[in-house]
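Visitor: The following comprises the amino acid sequence and a computationally predicted model.
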Amino acid sequence: MLLQVRGIISTIGWRDIFDILLVAVLLYKLYMMIKDTRALTLLKGLVVLLVATLVSKWLGLNVINWLLQKSMTVVLVALPIVFQPELRKALEQLGRGRLFGRSGILNEEEAQNLLDETIKAVTVLAKNKIGALLVFEREMRLNDYVDTGIKVDGIVSSEFLTNIFIPNSPLHDGAVIVRGNRVTAAGCILPLTDDPTLGKELGTRHRAALGISEQTDAIIVVVSEETGIISVAEGGRLSRYVEPAKLKDFLRPLYSAKGSPLSDFFNWRSSS
């Protein structure tokens, strides 16, 4: 047995190692793309179906095995349709040369423009006491929450963000989800926090910001409709009274290759 193992190891060359590592990286990228999306649930269902097919064959359950095999054929034909968003995203990233990089990383010019436009919009919204809820996606995909709103897919600009939250406009209620430097959707519904210690003066927007921050790694910016106070939520914590000039410090790591956790920026102010 030991000799057989040594024999197998001796036949492995550097090309084989490279081949294995490349397949591992591709599988990891595939997993990261479908992580926290409905596609992952569908993939789990496919695995269950495959296991059931193998078990039924092993047990000699011919009728069930035949039905499962036919079902597998239909599923394999339907896979390109089911995974169309993920396949499209992979091809887009491949065409942009970003397949092996973080999708949230922008080049320096794009990142600076996004930060400037976001701060301009938040400043205007706060000055005029216009309520706003901005969700900045990080590694964890927010597709399930995107589906609750209206898909937009527009470049972030101060005028665009301001107009979305203008009172009585079609999309002013709900949250805006930002992916990279694009507004993915508006009018999105977010889960509310169950934290009983949250101050009663904080309304639905703040509770939604905390709720989504408890369940994902997103960074959320809130503008109070009553006071114009700017708050930022991350990891189930809320930082209030954030000055527009300081907002860039909260958001910059999102679009930096050296992106570090934002926890250092947050000071919990439960009494605020």
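Guide: Received the coordinates, thanks. Numbering: from 1, shown residues only.

Visitor: When you work out contacts or count neighbours from here on, use the C-alpha atoms and nothing else.
Guide: Fine.

Visitor: T216 contacts M140, correct?
Guide: Yes: T216 lies in contact with M140 (Cα atoms under 8 Å); the separation is 6.5 Å.

Visitor: Tell me which of these two has more neighbours.
Guide: Using other Cα atoms under 10 Å, the more surrounded residue of T216 and M140 is T216, with 19 against 16.

Visitor: any idea where the helices of the stretch 51-200 of the chain begin and end?
Guide: 62-82, 84-96, 108-127, 143-146, 158-164 (DSSP state H, counting those that start in this stretch).

Visitor: Give me the buried positions along the first one.
Guide: For helix 62-82, burial by neighbour count (16 or more other Cα atoms under 10 Å) applies to 65, 68-69, 72, 82.

Visitor: Tell me the spacing between L54 and D217.
Guide: Remark: distance between L54 and D217 (Cα to Cα, to the nearest Å) = 38 Å.

Visitor: E109 now?
Guide: Distance, E109 to D217, using Cα to Cα: 24 Å.

Visitor: Please identify which of these two sits among more neighbours.
Guide: D217 (19 against 8).

Visitor: what sits against that one?
Guide: 137-140, 234-235 (Cα atoms under 8 Å, 6 or more residues apart in numbering).

Visitor: Comparison target below:
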Amino acid sequence: MGLEFLKELFLNIRIRDIIDIGIVAFAFYKIFMLIRETRAEQLVKGIIVLLIGTKVSEWLELFATNWILEKTMTVGVIALLIVFQPELRRALEYIGRTKFFTKSLIEIEDEDIDHIVEEIVEAVASLSRQKIGALIVIERETGLNEVTETGTKINGKISSGLLINIFIPNTPLHDGAVIIKDSTIKAAGCFLPLTENMNLSKDLGTRHRAALGITERSDSLAIIVSEETGVISIADNGKLSRYLDIKTLRQILKELYMSKKVLKPTLFSKWRKKDEESQGQ
């Protein structure tokens, strides 16, 4: 009986059914990739447990337990919209950043890109040598106007001298973030949202947490220079890559500016330090 059913099922399957299954599978895969290693992953596991518990209590005729679980699931739909708000926003931004809806990342010549990259690299290298803390955020497809409004607008051409002067200690703008869009320093002294990741080393300072926070909420790239050690780090897609050298930083920035599509979250994985103890510095 079972074999006959499967045989009939496969014989009657249509091309549109295969396409339909493929779309659903692709959608579930993308959803999984979006929530992987986020708090949403744990929430999804909790929902699955509730669904299983509801069915099991129904089969075993545990009426009180089943009634409580059903009511919890009903109210939970509204609660999910509230709890998953950051993840839903991230998913919608991800859809909006697809090439179908967006134009190329930048519209500048290759020689200009080399100049921009060298100016940023020179500034970061100088700040690192002097152990001057810095936080530079490079905007991609997701606009950062709401962040720019929290700081002082500059709208100046990127130069190493300007970047270094912004972060000189005891100056008005040194304690915030610099926002860069294409070849322009949009603003300085900006306030960034802190990460909600509770698993980070407690030794990580506010700059690193702010860099992770802005990259969790947008597709931007953040460069951090530690004030205590001069270590250069990069935050991307809510992940932190530490102990970068100047050559690696230059390569990453060139790839960012040369690419005509949004860079994949795994771009920096080969430079990311897996040892969590190393984040204590």
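Guide: Okay, I see it. Since this is a predicted model, take the numbers as computed values, not measurements.

Visitor: Please state their TM-score.
Guide: Once superposed, chain against chain, the TM-score is 0.61 (TM-score structural alignment, normalised by the length of the first structure); 173 aligned residues with a Cα RMSD of 1.5 Å.

Visitor: re earlier: name the nearest of the buried residues of helix 62-82 of the first structure relative to S263 of the first structure.
Guide: V82 (36.9 Å; Cα to Cα).

Visitor: quick one: that closest one from T148 of the first structure, how far?
Guide: Distance from V82 of the first structure to T148 of the first structure, by Cα to Cα: 19 Å.

Visitor: picking that back up, for F266 of the first structure, which of the helices of the stretch 51-200 of the first structure is the nearest?
Guide: Taking the helices of the stretch 51-200 of the first structure one by one with Cα to Cα, helix 108-127 is closest: 18.1 Å.

Visitor: Make a markdown table out of the helices of the stretch 51-200 of the first structure and add distance to K258 of the first structure.
Guide: Below are the helices of the stretch 51-200 of the first structure laid out as a markdown table (distance: least, Cα to Cα, whole Å):
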| stretch | distance to K258 of the first structure |
| --- | --- |
| helix 62-82 | 35 |
| helix 84-96 | 20 |
| helix 108-127 | 12 |
| helix 143-146 | 25 |
| helix 158-164 | 26 |
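
Visitor: and of those helices, who's closest to R205 of the first structure?
Guide: So among these, helix 108-127 is nearest, using Cα to Cα, at 14.0 Å.

Visitor: which part of the second structure lines up with that closest one?
Guide: The aligned range for helix 108-127 of the first structure in the second structure is 110-129, by TM-score structural alignment.

Visitor: List the contacts of the residue nearest in space to the middle of the second structure.
Guide: Here the mean C-alpha position of the second structure is nearest to the C-alpha of N237 (Cα atoms, centre = their mean), at a distance of 2.3 Å. Residues near N237 of the second structure by Cα under 8 Å, 6+ apart: 212, 215-216, 218-221, 265.

Visitor: Can you tell me which of these are classed as buried?
Guide: 212, 215-216, 218-221.

Visitor: Now which residue in the second structure aligns to L30 of the first structure?
Guide: For L30 of the first structure, no residue is aligned by TM-score structural alignment.

Visitor: which SSE is L30 of the first structure in?
Guide: helix 14-34 (DSSP states H and E).

Visitor: Can you give the distance from that helix to the centre of its chain?
Guide: Averaging C-alpha positions (Cα atoms, centre = their mean, to the nearest Å) puts helix 14-34 of the first structure 22 Å from its chain's average.

Visitor: what's the angle between that helix and helix 84-96?
Guide: Interaxial angle, helix 14-34 of the first structure versus helix 84-96 (axes from the mean of the first three to the mean of the last three Cα atoms, to 10 degrees): 130 degrees.

Visitor: and helix 14-34 of the first structure, which residues are buried?
Guide: Those buried within helix 14-34 of the first structure under the rule 16+ other Cα under 10 Å are 29, 33-34.
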